[in-house]
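A.B. asks: Build me a model:
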Amino acid sequence: MNQPRKMKRLLSRSALLLTAASFLTLPLATSAFAGKEGVFLSDSVYFTLDKVALLSGSDEGSLRFSLGLNNNSRSTVDFNNYGVKVIDANGVTYTAKLNEKVTARVKAGETGTFKFTSAIPNNLSPADLKVDIFQWNYNDMSDIGALSVESAMVEAGQTLKPQAVLNLQEIDSNLSDNALVSTQLGQSYKVYKDGVWMVYTDLILENQSDASLKLPDGLELNFADGKGLTYGAQFVASVGTLLPAQPVKVTVQGAVPANVDTSKLSLLFSPKGKVKTTVLGTLNTAKSFAIAEIGDKVAYPNKDASTEPNGLQITTSWSAVNKQSDGLHVQANVTLTNTSEGIATIPTLTAEFQGVRTNVAVTTSDNAVRSSYLSQNESTTFHFQGILPASISTDALQLVVLEKQAAAATTGTQGTAGAGNTGANANSNASVLPVAVISLSSAGVGGVATSYAAAQDYKIGDKLPVNANTSLDSNVDFSLVELGMSENSDFGYKTIVAKYKLTNKGTSTLALPDFQSDLTNENGYIYSGVRQTNVAKNIAPNTSYVLSYSYLVPGLEQADKLALNLYDTNRLAVGSYKTAVQSVPSSGPISVYPFTINFDDYTLSSTYNRDTSYGYRLRLDLDVVRQAQVITDANFSTLAFEIVDSEGRLLTSKSMTFTGQQKIMSGVQYIDFGNVKSEQLNSGNKINIYEVVATPNGDAKRLLKTITP
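C.D. replies: As a prediction, this is how the structure comes out:
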């Protein structure tokens, strides 16, 4: 048996191969068949395999192919001297029958094409099959060689991806037996939409015949699960006229149970009402359900039937899930990158956050203004956010990215909507279809989606690592420099004051960034932060500015395990950091960043005024040290000195600042308190010293020290 040879040389006279309805003999055209497989009778006479179609029927499959007899010799070759059969990988042979009566004699310098069909089992793939050519020697067969079905498909540019070839004559007897349409499997998605779970499957349809045709109304589509249950499916949009050899991308949709096992799902093509008895073709969709993880770079699906990548890459570059009082706050950044050498159009994207084990979905969109195109290596990021029920755990979350697409994805004239194979949206102008499904299971920790559990470790004073995909200027560094808490017994709550240092590391003046902040304890309780009332508008290059936020927390809050969460003005997460409040030392220097204050000595005495009123005079011997060179202006916090009696009632108070008049400084200073009644003069009085931050909600006070005379 001769082995097939690859024609690596250029033939001076070679075959022009065409498939026709009957046998054709054509003059040879000069051509090169580099790499095409052939079985040679001699150096000038050889067989080639073309137009291979592997069909899957209800009971058995079939292999259709064209065998070319290329006669470059000077004499006629009689095909009657040769026979054809199909062999599988196990050596089992299958009869190949001619589809039509043709002339067997191929004249010198001509090519003859012979079309065959062979009945084969449904479970065979192209890699399993070969077309075997033998020579008749009276009643004996002498093998000459075999041609690989898989190689013929690859050489012809046919895909080896899962596909089914439908013989439409089995639905409409008025069609020719050559009315074949191949269906190639694309991507599949299981998503929650309009109250039901849906499966969407992309297909590429190609008319394998030599004339235009439409899918007959009698074609029915169904999804089938591993239990044999079927679920009706339809095309999302009307499928129009299919031109010969012109592939068209379409999408099929069907409602399925929430618990359907997609690893055992198939798409069935059958005559209407006969899915249980007659199946024209089957596509196993199990491996087409690809669910990406956060950080995975995935090729963006083509809008057309092209098999070449479009160069767009889609990545869920970041995601955060935080459990708050009003539900589960979910955020995700989806980045599109143009990896091609040309210009790529940016699609119109929306998204949904969905609970995989619950019938919950929240639609979200990014309304940011962006360019319509991406140049080579350019990227654009869509930010999506939503709030889901707090009971959903992160390991049951998925992000579905959707694109608004043109409804009609056909070539030629639009067909009318027929039952069973056309979409409910046939008359609409656009459809919103899934293009990616991303698991958000890695966005949380252990299924408990509190920001404290997901927060990164942080040491107060260090630079805060921030998410680069936010509106905050990258030339500004952030640091948490102080976090203190004190109790307000009059109102039954505690106050936490946080100080942030912002440093402009750029070369030009920048607007002082605006950001939001909250604190979350380990149980998921969230305390919103309020920014100080007045701040500077700008920050000069190579300088730092300090601003404060205050947080009201319950009286029982210990604040020993907190997550500090920062957001930009669009509520896009900047970062989440584990921290705890700092205790105030009972002795030694006290930090009021950027200063430290040491109370070296103090005395309190009463005074009698000329108007017969009484007062207090506080003598302080202070050591005030600026520990960092940062800007402190009139908006900086102040110190409040409050005299209270033994019951904690306020008698009188006085304020001092770190700038301007009444500035607190090193050395001996006197603070006078007036308007004290004689009956309020007693030995149980004490002085509370607070740092005070003015906020829109009132003054936030942090207790620094208590002086007892």
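A.B. asks: only C-alpha atoms for contact and neighbour calcs from this point on.
C.D. replies: OK.
A.B. asks: Need the outlier residue of this structure, farthest from its centre.
C.D. replies: Centroid-distance maximum for the chain: residue 610 at 77.3 Å, with Cα atoms, centre = their mean.
A.B. asks: Could you report the distance from that one to residue 458?
C.D. replies: 57 Å (Cα to Cα, to the nearest Å).
A.B. asks: same thing with residue 119?
C.D. replies: For residue 119, the distance to residue 458 - Cα to Cα - is 69 Å.
A.B. asks: go on, residue 318?
C.D. replies: Applying Cα to Cα to residue 318 and residue 458 gives a distance of 20 Å.
A.B. asks: With residue 50 instead?
C.D. replies: 66 Å.
A.B. asks: what's the answer for residue 94, then?
C.D. replies: If you go by Cα to Cα, the gap between residue 94 and residue 458 works out to 71 Å.
A.B. asks: related to what we said a few turns ago, okay, residue 50 and residue 458: which has more neighbours?
C.D. replies: Neighbours were tallied for residue 50 and for residue 458 using other Cα atoms under 10 Å; the higher tally belongs to residue 50 (21 against 18).
A.B. asks: To check against the first, give me the structure of this:
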Amino acid sequence: MRIKWTRHIATAVLSTSLLALTGVYVNADEAPAVPASPNYHLTDAIKAEVKSVLNEQTPNGTRLGAVVRLYNQGSRITAVPEDEVRVRTDDGVEYALRPSTANAKAIMPKEKVELSYLAVVDREDPFTLSKLSWLDVDPYVYPRTEKLDLSIPIPSMEWHGDSADISNPSSIKTWEQSFTIPGLSNAIQYKPINILKQNTPQGPASVLTLLAENKGTTQQSIPDFRIDGKSATKVYNGKKVEKDAIRLEAGEKQYIHFAIPTQDKDELKSLNVLTLESFTADNQNVSYAIGRLNILLPDNAANLMFNQAEIYKKDTPISFDPLNKLIPANVNVLLEELQMHGSGKDGYKAVVAKFKLLNNSDQPKPIPNFSAELTNSSGYGYSGTRQSLGLQTLIPGINYVIYYTFVVPGSESGEQLMLKILDGVSAAPFNIPIAAIRTQIQSSPADDDLVFYPFHVKVNDFNIARTYTMGTPSYSNKLTMDMTISQDKAIVDPNFSKMRVEVSDKEGKLLGSQAFSLAGDNRLGTGDPAVTFSSDQLVTALTVKIYETIDTPYGEAKRLLKTMQY
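C.D. replies: Below you'll find the model as predicted:
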């Protein structure tokens, strides 16, 4: 939509000068340009600097804008000069910019204010802006007089819109570099931490994590800015995830996050950092962004975290990001088991990760509600489903075991995996990694112990008793097993994995099956669990298999632990 107030500017100019036409001016009396120096003075007391320059082609014309900062160096309140602000093009044409109605009218002593100016001109050919000028215009004389108060060169400052490229070498950063944002506070330094693609109900999004650190000596607020993603052919506008204002004390660090919606197979090559500007007129607010920096993404961005993750050492606590807000420093999380379960003929497998949690404090703590994801060496990720929990509290000094299931394709070998622990709370609805380890599917022990961590089951003996029912061609069979069950020093939720015993004939036909719980009120203790089944004839060759079973969103998955022949 073309902004209507461009005509208002032209009308005002036509009423005061015969030299003006729709906001376009012939050159005013030339005055010596101010030397290229960071110190430009609009008056003796007011110092001026240009923050932003916009020269953007839109469907409704070319949008020209400028944001300037004025600093009152004096000891008295000073009115903002009522100068006319113009931009000058490389071909000598000048355009008047309209001041925002939100602009300050006066400046307090030692105060800095930002003033916004904007215009839309009916011009489609590309051009470059060379100067921003302040002119003292006297409309009450004829012909009207113009006095040039200040002119600032701006050829390298203009921004041509979201699709523009940032080519200044000093404004291009590598992934590893920390940076401050030109035009914003130099006290806050930013560093890219990771960028991960996630699926959302609205489609895929790349979620960027930045570490913000206050390098100053006083409290600082993180200003509003935007980060866009750039692929080889498109620009995707990002948005900061955090809604509330963030204030950092001197020396404090905190993560901030940006979500960048993308297309499924379009890979980002770089990121643009943009500051946000606004203009108000005729009860309309116009917002736009100015590109400041370009951050190059590494060639292997998708596998960057996989390559950096440390190989996990068993029986050691997982190392979490010290800035994470989900896992308390006095709670240890260990990966105790990572096993592959099958699903029969359904074509998928289930990886089961069992974590041991220990509260080292002297106060009860809630069980951390972390998420988990497995990623293989090819970059395919699989989200974990947490077991249903009845207990919600970690008692000090007691180990507690919970499990997560990951449904993976039947072709997944599990030889090279990265396990990420994710925080789904701090930047909801997105998941932010707070730990990552390299691991692989564990092999089952070769001894007689059946491990259902934290349970250990040993089958001492088993027997099958048969009873023939007179008058019917059927047998009643009862499998009994003498088992010894022990448990490591850890508690589990009643909704834990189970032990399933299956009996089949020599052709593999299933004759009987029974699931036994190892936790809860009806748990299996040391003794003789039994499986009963019927058969039409006397069966002499039987196979007994013992599985660990676990519930997944797609049904039951089981892992074979022992096979016995009878």
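A.B. asks: Show the subsequent helix or strand relative to the helix or strand containing residue 352 of structure 1.
C.D. replies: Following DSSP states H and E, one finds residue 352 of structure 1 within strand 349-355. Moving toward the C-terminus from strand 349-355 of structure 1, the next helix or strand (DSSP H and E) is strand 360-365.
A.B. asks: for that following strand, which positions count as buried?
C.D. replies: 360, 361, 364, 365 (16 or more other Cα atoms under 10 Å).
A.B. asks: how big's the offset between stretch 62-70 of structure 2 and structure 1?
C.D. replies: With mean Cα distance after the TM-score superposition for structure 1, stretch 62-70 of structure 2 departs from structure 1 by a mean of 7.5 Å once superposed.
A.B. asks: Pull the distance from that stretch to the chain's centre.
C.D. replies: 32 Å (Cα atoms, centre = their mean, to the nearest Å).
A.B. asks: what do we get in structure 2 for residue 329 of structure 1?
C.D. replies: Here residue 329 of structure 1 is matched to residue 206 in structure 2, going by TM-score structural alignment.
A.B. asks: Who are the packing partners of whatever helix or strand that match lives in?
C.D. replies: Counting by DSSP H and E, the element that carries residue 206 of structure 2 is strand 203-214. In terms of contacts (3 or more Cα pairs under 8 Å, 6 or more residues apart in numbering; DSSP states H and E), strand 203-214 of structure 2 is packed against strand 188-200, strand 253-261.
A.B. asks: Please work out which of those strands is packed deepest.
C.D. replies: Comparing these by mean neighbour count (mean count of other Cα atoms under 10 Å), strand 253-261 ranks first with a mean of 21.
A.B. asks: what sits up against that strand?
C.D. replies: 203-214, 227-229, 236-242, 248, 323, 427 (Cα atoms under 8 Å, 6 or more residues apart in numbering).
A.B. asks: mind listing the strands for the stretch 251-400 of structure 2?
C.D. replies: 253-261, 270-281, 284-296, 310-311, 331-342, 348-359, 365-366, 371-376, 381-386, 393-394, 399-409 (DSSP state E, counting those that start in this stretch).
A.B. asks: one step back: how about the helices and strands packed on strand 203-214 of structure 2 in CSV, adding distance to residue 485 of structure 2?
C.D. replies: What follows is these, written out as CSV (distance: least, Cα to Cα, whole Å):
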stretch, distance to residue 485 of structure 2
strand 188-200, 43
strand 253-261, 47
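A.B. asks: need the contact list for residue 87 of structure 1.
C.D. replies: Applying Cα under 8 Å, 6+ apart, the residues near residue 87 of structure 1 are 93, 94, 129, 130, 131, 132.
A.B. asks: Kindly indicate which of those lies nearest residue 476 of structure 1.
C.D. replies: Residue 476 of structure 1 has its nearest neighbour among the contacts of residue 87 of structure 1 in residue 129, at 65.1 Å by Cα to Cα.
A.B. asks: And for residue 87 of structure 2, the neighbour number?
C.D. replies: Residue 87 of structure 2: 25 neighbours (other Cα under 10 Å).
A.B. asks: Please tell me how far it sits from residue 30 of structure 2.
C.D. replies: Counting by Cα to Cα, the gap from residue 87 of structure 2 to residue 30 of structure 2 is 14 Å.
A.B. asks: By residue count, which helix of structure 2 is the longest?
C.D. replies: Taking DSSP state H as the criterion, structure 2 has its longest helix at helix 5-14.
A.B. asks: just checking, what packs against that one?
C.D. replies: Secondary elements touching helix 5-14 of structure 2 (3+ Cα pairs under 8 Å, 6+ apart): strand 112-121.
A.B. asks: Helix or strand next in line after the strand it packs on, which one?
C.D. replies: Next along from strand 112-121 of structure 2, by DSSP H and E: strand 129-138.
A.B. asks: What is that next one packed up against?
C.D. replies: When contacts are defined as 3+ Cα pairs under 8 Å, 6+ apart, strand 129-138 of structure 2 packs onto strand 84-89, strand 145-153.
A.B. asks: Superpose on structure 1 and give me the mean offset of the very next helix or strand once past the shortest one.
C.D. replies: Heading C-terminal from strand 84-89 of structure 2, the first helix or strand you meet, by DSSP H and E, is strand 94-99. In this overlay with structure 1, the average offset of strand 94-99 of structure 2 from its partner residues is 9.1 Å by mean Cα distance after the TM-score superposition for structure 1.
A.B. asks: Would you quantify the distance from the counterpart of residue 340 of structure 1 in structure 2 to residue 188 of structure 2?
C.D. replies: Aligned by TM-score structural alignment, residue 340 of structure 1 pairs with residue 217 of structure 2. Residue 217 of structure 2 sits 11 Å away from residue 188 of structure 2, going by Cα to Cα.
A.B. asks: likewise residue 297 of structure 2?
C.D. replies: For residue 297 of structure 2 relative to residue 188 of structure 2 (Cα to Cα), the value is 22 Å.
A.B. asks: coming back round to it: now the buried residues of strand 360-365 of structure 1 in a markdown table, with distance to residue 644 of structure 1?
C.D. replies: Below are those laid out as a markdown table (distance: Cα to Cα, whole Å):
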| residue | distance to residue 644 of structure 1 |
| --- | --- |
| 360 | 55 |
| 361 | 56 |
| 364 | 54 |
| 365 | 55 |
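A.B. asks: which pair in the residues you listed spans the largest distance?
C.D. replies: 360 and 365 (17.0 Å).
A.B. asks: Which position in structure 2 pairs with residue 528 of structure 1?
C.D. replies: That one, residue 528 of structure 1, aligns with residue 383 by TM-score structural alignment.
A.B. asks: how many neighbours does that match have?
C.D. replies: If you count neighbours by other Cα under 10 Å, residue 383 of structure 2 ends up with 16.
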